[in-house]
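Participant: Structural data only, the sequence is not supplied:
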């Protein structure tokens, strides 16, 4: 079993440039013009704050439980600072009903300017820029004009308990598009901190805490209109805003931490066999003698160690799509996962049996027979195509066939011939001779398809950093299988460096000079975000939880194959966190406590955005598309992520009584494979006939693998 005292160790050869066959690409079509970061480190592309530097920079960012955005003079406030909102469940809009006692979607309202941190000097010429783009944080800066020194800087950190503005000599203004009903204060709560209680026309209560810098007076706010509170001019210090829905008890808790705020978050993690833990350590600013108040998501709270759990408060604020966030008064948190899939390898696996490395002689014969047919297919036609995604699926399919033939089928001769074919086709991609070669993007610093420089949507937006974990995960898994069956391949040419490059692009364990830290996987949310450099009014999103899972499994197995214990342990911990977060937010059992009950019978969220959940897909609206995109590929880690309770409930809602056969093409085979997670015999018997209709197999699936997997899980009598 893998062990690591620090899973965030660089990949071997880290900070090396991509292999020489990956050319430097042209300037990226999306300009980082609004990024004023003086650091030379790579920019994050898929993080929560990307809307602040994309498009017209007015779409929101979600720190949870708050959302913030640049109103740019719009709305009732007419402000040019940073707007702040928090929505309640009662404000949700629900879509039309489906035919299974659920609704199609829910969405949170947008543009409600509960409060806006601003300054009277900010107006139509205001410039907003961002800097310090880290994995969990960013600074938003507001200046009177381009090139001017910011009057207001707001550090945005995931889970922050207050929205804090740092003022530098301007005239602070707190505005409200909802309008002020009453403003009470100031109350001096300690030597440095002054408090105002802000009651809005919508019935909500907010708290504003001001801490003057040396040389600035206490901020006497004056209500000049029903929408504007204005403080003295030439004032420096901090103003922190928090929503209080717990009355006096909540106010006492907020008072105790007022004036201290986080500027960023650092993560550390360890893993030892089946147990792993990860810790958030916040950098404090302001009144650092106080303890931070931060908000935790449900999957955090479930896994808190005892010390962190003891610092929970009674304050909760609902998030947009992740249930209730809980306020925690502690400068660092530790979460523990005690069910890491450390014993999981390439072989079929289940929670009850672990890895299953042998099958009966009768099943071996079936596996080899299926493999003989499938390895005779034209691998070039399936893999040498103009899509990193679909080529990756094809490679992973053939890799699974070869592995099953060798290890479970016991036919090493057939497996060797298949491996040779696979290596030959895979070499075209490693040498960058595929239809759309990869480029290294010097603007955002990543490896992207050359297909999208003229068409942003080419290959699902890969050139704009969409879906890299989906696309590259399949390739990394293929490399892991090849390297495990032929260790000499790892030492040949740039084979290993090429696969390492893909890992560094979408899941780098450190920030180096060529790739950012963890581009895709969000260590705060516990899953990846698929959307890259596209402005989105509803924020980042993720469609396929199962392909996110497979990417983490690929990292684990590449680490195992190459002897990188830190990478293997990191993949194990990512899988454990995903199992928890998916079951909390994406894969909804009947008693799911986090999603609105109106959508739970959809069983899967469909596309989960930061601001809405929409039971649909990007490619069609058939029910089996929506369910199936969260299944594929049905593979080794599927039983770990998808609980038997969930699979059975989903089957009962959609597929029982023969309705599974409504699915067409490869979707039908996928759905039958998924049933094997609760009924391995039914799945095995479905794929076992020699005259099985192979048109019912997904492009990334094979009879060989399914027969091996479901026989191993107990499906073959």
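Facilitator: The structure has been received and is ready for your questions. Since we're looking at a predicted model, the values are computed, not measured.
Participant: all contacts plus neighbour counts: C-alpha atoms, from now on.
Facilitator: Noted.
Participant: And the strands in the stretch 101-250 of the chain?
Facilitator: 105-107, 115-119, 127-131, 137-143, 152-157, 163-170, 172-175, 180-188, 194-200, 205-212, 222-225, 228-230, 235-243 (DSSP state E, counting those that start in this stretch).
Participant: Quick one: those strands as CSV, columns for distance to residue 479 and mean neighbour count too.
Facilitator: CSV is the format used below for the strands of the stretch 101-250 of the chain (distance: least, Cα to Cα, whole Å; neighbours: other Cα atoms under 10 Å):
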stretch, distance to residue 479, mean neighbour count
strand 105-107, 39, 22
strand 115-119, 50, 27
strand 127-131, 37, 22
strand 137-143, 33, 24
strand 152-157, 36, 25
strand 163-170, 45, 23
strand 172-175, 55, 28
strand 180-188, 60, 15
strand 194-200, 58, 21
strand 205-212, 53, 22
strand 222-225, 64, 13
strand 228-230, 60, 21
strand 235-243, 49, 24
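Participant: Tell me the spacing between residue 313 and residue 160.
Facilitator: According to Cα to Cα, to the nearest Å, residue 313 and residue 160 sit 15 Å apart.
Participant: higher neighbour count, these two?
Facilitator: With neighbours defined as other Cα atoms under 10 Å, residue 313 and residue 160 compare such that residue 160 has more, 25 against 15.
Participant: correct me, but that one touches residue 63?
Facilitator: Yes - assessed by Cα atoms under 8 Å, residue 160 is found in contact with residue 63 at 6.8 Å.
Participant: For the stretch 251-400 of the chain, which segments count as strands?
Facilitator: Counting by DSSP E, counting those that start in this stretch, the stretch 251-400 of the chain has strands at residues 260-272, 275-286, 293-296, 312-318, 324-329, 332-337, 349-350, 354-355.
Participant: Of those strands, which stretch is the most buried?
Facilitator: Highest mean neighbour count of the strands of the stretch 251-400 of the chain: strand 293-296, a mean of 27 (counted as mean count of other Cα atoms under 10 Å).
Participant: What number of residues are in the vicinity of residue 306?
Facilitator: Residue neighbour count, defined by other Cα under 10 Å, stands at 11 for residue 306.
Participant: And for residue 381?
Facilitator: Per other Cα under 10 Å, the neighbour tally for residue 381 reads 10.
Participant: and what of residue 8?
Facilitator: Using other Cα under 10 Å: residue 8 sits among 20 other residues.
Participant: Likewise for the one 10 residues further on?
Facilitator: Using other Cα under 10 Å, residue 18 is surrounded by 24 other residues.
Participant: Next up, a structure to set beside the first:
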């Protein structure tokens, strides 16, 4: 038997690097301003960190297991720094129980708990928050004393980070809490050369450890001012890290302190039905110390043999993904042994593969198919909404495929296909009721509906980048079936149009300068996010069922 060879990096190739199709008018403005964003590259509008540049920039970013929010002088701490929170399972509030299932109707994780805030004495009511190095899994969050000043603190934020790290540039560190200090202790001898350590026991019974490393000048020397404030006696240049103790794992935190992640490189390969993907973490600080990162349950279940060796017993609760597990490694590799590479448009079973219809099923379905394919696809698809238009096109595409391949009626299928292609032209030429714009402010294809009507919820928020992955997914699916049934339809113009939609939601490459990398899909969480450019206290909304 011939041995399967692994593919090259599946994320290494771009779809295209040319400008979107000329049929998309270019807009240089967007209803939502880019607040505090340094740089002009396309921005991941649906990423975990979006609240740092939306609204008042104060809603939480859920990094997992921690959440971070700019306190902005508010809350119990009155801090001007970044507030750090972690919620345990026993802090949840559950809704009414359904009698038929015994399951709660909902549960809530409390927000606004400011366990520790990393700030500086120089920050106040003129503080400005900016972001830079915005990537798929990471971002830098900067706090400036004023709009004209350079940042005095930078937070490199990476999904799954074990420590929250703040880099100080000659600022005077201030540690605030909205939970209040019960006991603050300083370790006489730091856990490693050059590292100072403080332990904060809070009134809620939780324990947090703080580590500092001076890159210039004196070590951090904190003075507890009151039960809500500790302040450095002098300016500090270096970095401070805080981590919640998962319980009896202080020595683990000590050992991995002084190293922190600054970015992630994603790569992946396919060999037969086995796929693997790897997170290579870029790090700073003590580069000889391996990173402490938290993995979600689906990561741990898929770790390869080498990554499994780095798994520890330390765990922290997440808001929606179960318990995250601490891993001491600079890279993770996850293996998925049964990738459904044989899946196509036909009904499919994980064990049996594609399925055909029985003669009896064909006889039963055929008259219904005739009735449904005779409906007016152009009328149903001519909507003011890309979402509903796409659903109509996808419905008739699926009908055409079913009639052709499953019912074996090529004549009837051709009739439906011809009507479908005619209806699709309105969209491929961008002549629908609200044509799409390519807007350069954020970098993407959006409905013109909000520009025209002023309604930010028009077409379910398409202009604000909500739900593109299934709005456009229906069009991509319909186009795939048209191209399968009629390869001559795959002209350069049609391919360019469809690829523009694909690039908007799932561009895999930084080489494409017109769209962000993976607008919707989050490779850390393993699913897509909706919600777009809306400031929301509970973060992004997870969406799976309609994503093509």
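Facilitator: Structure's in. What do you need? Being a predicted model, the structure only gives us computed values, none of them experimental.
Participant: re the thing from before, would you list the strands of the stretch 101-250 of structure 1 in JSON lines and tack on distance to residue 280 of structure 1?
Facilitator: Shown next, in JSON lines, are the strands of the stretch 101-250 of structure 1 (distance: least, Cα to Cα, whole Å):
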{"stretch": "strand 105-107", "distance to residue 280 of structure 1": "30"}
{"stretch": "strand 115-119", "distance to residue 280 of structure 1": "27"}
{"stretch": "strand 127-131", "distance to residue 280 of structure 1": "21"}
{"stretch": "strand 137-143", "distance to residue 280 of structure 1": "13"}
{"stretch": "strand 152-157", "distance to residue 280 of structure 1": "12"}
{"stretch": "strand 163-170", "distance to residue 280 of structure 1": "19"}
{"stretch": "strand 172-175", "distance to residue 280 of structure 1": "31"}
{"stretch": "strand 180-188", "distance to residue 280 of structure 1": "32"}
{"stretch": "strand 194-200", "distance to residue 280 of structure 1": "29"}
{"stretch": "strand 205-212", "distance to residue 280 of structure 1": "25"}
{"stretch": "strand 222-225", "distance to residue 280 of structure 1": "39"}
{"stretch": "strand 228-230", "distance to residue 280 of structure 1": "36"}
{"stretch": "strand 235-243", "distance to residue 280 of structure 1": "22"}
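Participant: and residue 94 of structure 1, which of those is closest to it?
Facilitator: strand 105-107 (4.3 Å; Cα to Cα).
Participant: now for that closest one, which elements pack on it?
Facilitator: When contacts are defined as 3 or more Cα pairs under 8 Å, 6 or more residues apart in numbering; DSSP states H and E, strand 105-107 of structure 1 sits against strand 93-94, strand 612-614.
Participant: Take the strands of the stretch 251-400 of structure 1 and write them to TSV, including distance to residue 178 of structure 1.
Facilitator: As requested, those are exported to TSV (distance: least, Cα to Cα, whole Å):
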stretch	distance to residue 178 of structure 1
strand 260-272	26
strand 275-286	29
strand 293-296	24
strand 312-318	19
strand 324-329	24
strand 332-337	35
strand 349-350	53
strand 354-355	56
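Participant: For residue 84 of structure 1, find the nearest of these.
Facilitator: Across the strands of the stretch 251-400 of structure 1, the minimum distance to residue 84 of structure 1, taken as Cα to Cα, is reached by strand 312-318, at 14.1 Å.
Participant: ok, average deviation of that closest one from structure 2?
Facilitator: Its matched residues in structure 2 lie on average 0.7 Å from strand 312-318 of structure 1 after superposition (mean Cα distance after the TM-score superposition for structure 1).
Participant: Show residues contacting that strand.
Facilitator: Contacts with strand 312-318 of structure 1, where a contact means Cα atoms under 8 Å, 6 or more residues apart in numbering, come from 65, 87-89, 245-246, 250, 324-329.
Participant: Please repeat the previous calculation with a cut-off of 10 Å.
Facilitator: For strand 312-318 of structure 1, contacts defined as Cα atoms under 10 Å, 6 or more residues apart in numbering pick out 64-66, 86-89, 243-247, 249-251, 253-254, 293-297, 301, 304, 323-330, 594.
Participant: Structure 2: helices as residue ranges?
Facilitator: Along structure 2, counting by DSSP state H, helices occupy 250-256, 297-302, 305-308, 359-373, 377-381, 386-401, 410-428, 449-453, 468-485, 492-506.
Participant: Pull out the buried positions in the fifth one.
Facilitator: This means helix 377-381 of structure 2. Buried residues in helix 377-381 of structure 2, defined by neighbour count with 16 or more other Cα atoms under 10 Å: 377-378, 380-381.
Participant: ditto for the third one
Facilitator: Buried residues in helix 305-308 of structure 2, counting neighbours by 16+ other Cα under 10 Å, are found at 307-308.
Participant: Likewise for the fourth one?
Facilitator: Neighbour-count burial for helix 359-373 of structure 2, with 16+ other Cα under 10 Å as criterion, is recorded at 362, 365-366, 369, 373.
Participant: gap between the two ends of stretch 262-282 of structure 2?
Facilitator: The first and final residues of stretch 262-282 of structure 2 sit 6 Å from each other (Cα to Cα).
Participant: Check stretch 30-48 of structure 1 too.
Facilitator: One end of stretch 30-48 of structure 1 to the other measures 17 Å (Cα to Cα).
Participant: mind putting the helices of structure 2 in JSON lines, distance to residue 53 of structure 2 included?
Facilitator: Below are the helices of structure 2 laid out as JSON lines (distance: least, Cα to Cα, whole Å):
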{"stretch": "helix 250-256", "distance to residue 53 of structure 2": "31"}
{"stretch": "helix 297-302", "distance to residue 53 of structure 2": "29"}
{"stretch": "helix 305-308", "distance to residue 53 of structure 2": "35"}
{"stretch": "helix 359-373", "distance to residue 53 of structure 2": "47"}
{"stretch": "helix 377-381", "distance to residue 53 of structure 2": "36"}
{"stretch": "helix 386-401", "distance to residue 53 of structure 2": "27"}
{"stretch": "helix 410-428", "distance to residue 53 of structure 2": "32"}
{"stretch": "helix 449-453", "distance to residue 53 of structure 2": "20"}
{"stretch": "helix 468-485", "distance to residue 53 of structure 2": "20"}
{"stretch": "helix 492-506", "distance to residue 53 of structure 2": "20"}
